[in-house]
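A.B. asks: Sequence plus predicted model, see below.
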Amino acid sequence: MTTLPGPRRLLITWASLMALTLISMASARLDPAARAQALPLWSAGLVLLAGGFKAHRVLMVYLNLRAAGSAWRGAFVGLLALTLTLIAGGYLAARWLG
């Protein structure tokens, strides 16, 4: 029995990654008045959410962590959550201080 992802799973994951990239790009351009300013809070949240989902898909499908033990999955997903938390915290701190 093989634990490698099949072509269909890889294609669906690739398509969802591309769609989420387009959503992230579009959300940054929805407010033309704020081009020289930081992203609105909702837009930054959408970008982080899409980026987090994309990173999770890359971990689970392309790095095949879905076939790894729960300790490996938990460690990588925990590191991903920590990274997203740090990015969100940096964004909020810059918004609050600036």
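C.D. replies: Perfect, thanks for sending it.

A.B. asks: C-alpha from now on. contacts and neighbour counts both.
C.D. replies: Will do.

A.B. asks: where exactly do the helices run in the chain?
C.D. replies: For the chain, the helices defined by DSSP state H cover 7-29, 41-57, 70-97.

A.B. asks: Comparison target, given below:
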Amino acid sequence: MTTLPGARRLLIAWATLMVLTLVSMLSARLEEAAQWQALPLWSAGLVLLATAFKAHRLLMVYLNLRAAGSAWRGAFVGLLALTLALIAGGYLAARWGISPG
């Protein structure tokens, strides 16, 4: 019995990743009038949400973590959550004008 993802699963994952990339790009472009300024909170949230889902699909489908043990899945999903939390924290700190030190 093989645990490798089939062609159908890979194509669906690829299509989902492409659609979410377009969502991220379009949400960033909606604020074109405010060039070189921070994205609005809703737009940054949408980009992070799409990024989280895309990264989760990459982990589960392309790295095939769905077939791995729960410890491996938990570790990678935890690292993903930590990375996204750091990005969100950096965005919020920059938006509120908080500087390190």
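C.D. replies: Cool, the structure landed. Being a predicted model, the structure only gives us computed values, none of them experimental.

A.B. asks: could you dump the helices of structure 1 to TSV with mean neighbour count?
C.D. replies: Shown next, in TSV, are the helices of structure 1 (neighbours: other C-alpha atoms under 10 Å):
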stretch	mean neighbour count
helix 7-29	15
helix 41-57	17
helix 70-97	13
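
A.B. asks: Just put those in JSON lines and tack on distance to Leu63 of structure 1.
C.D. replies: Formatted as JSON lines, the helices of structure 1 follow (distance: least, C-alpha to C-alpha, whole Å):
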{"stretch": "helix 7-29", "distance to Leu63 of structure 1": "11"}
{"stretch": "helix 41-57", "distance to Leu63 of structure 1": "9"}
{"stretch": "helix 70-97", "distance to Leu63 of structure 1": "11"}
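
A.B. asks: quick one, which of these is nearest to Arg35 of structure 1?
C.D. replies: Across the helices of structure 1, the minimum distance to Arg35 of structure 1, taken as C-alpha to C-alpha, is reached by helix 7-29, at 7.7 Å.

A.B. asks: mean shift of the closest one relative to structure 2?
C.D. replies: Superposed on structure 2, helix 7-29 of structure 1 shows a mean distance of 0.2 Å to its aligned residues (mean C-alpha distance after the TM-score superposition for structure 1).
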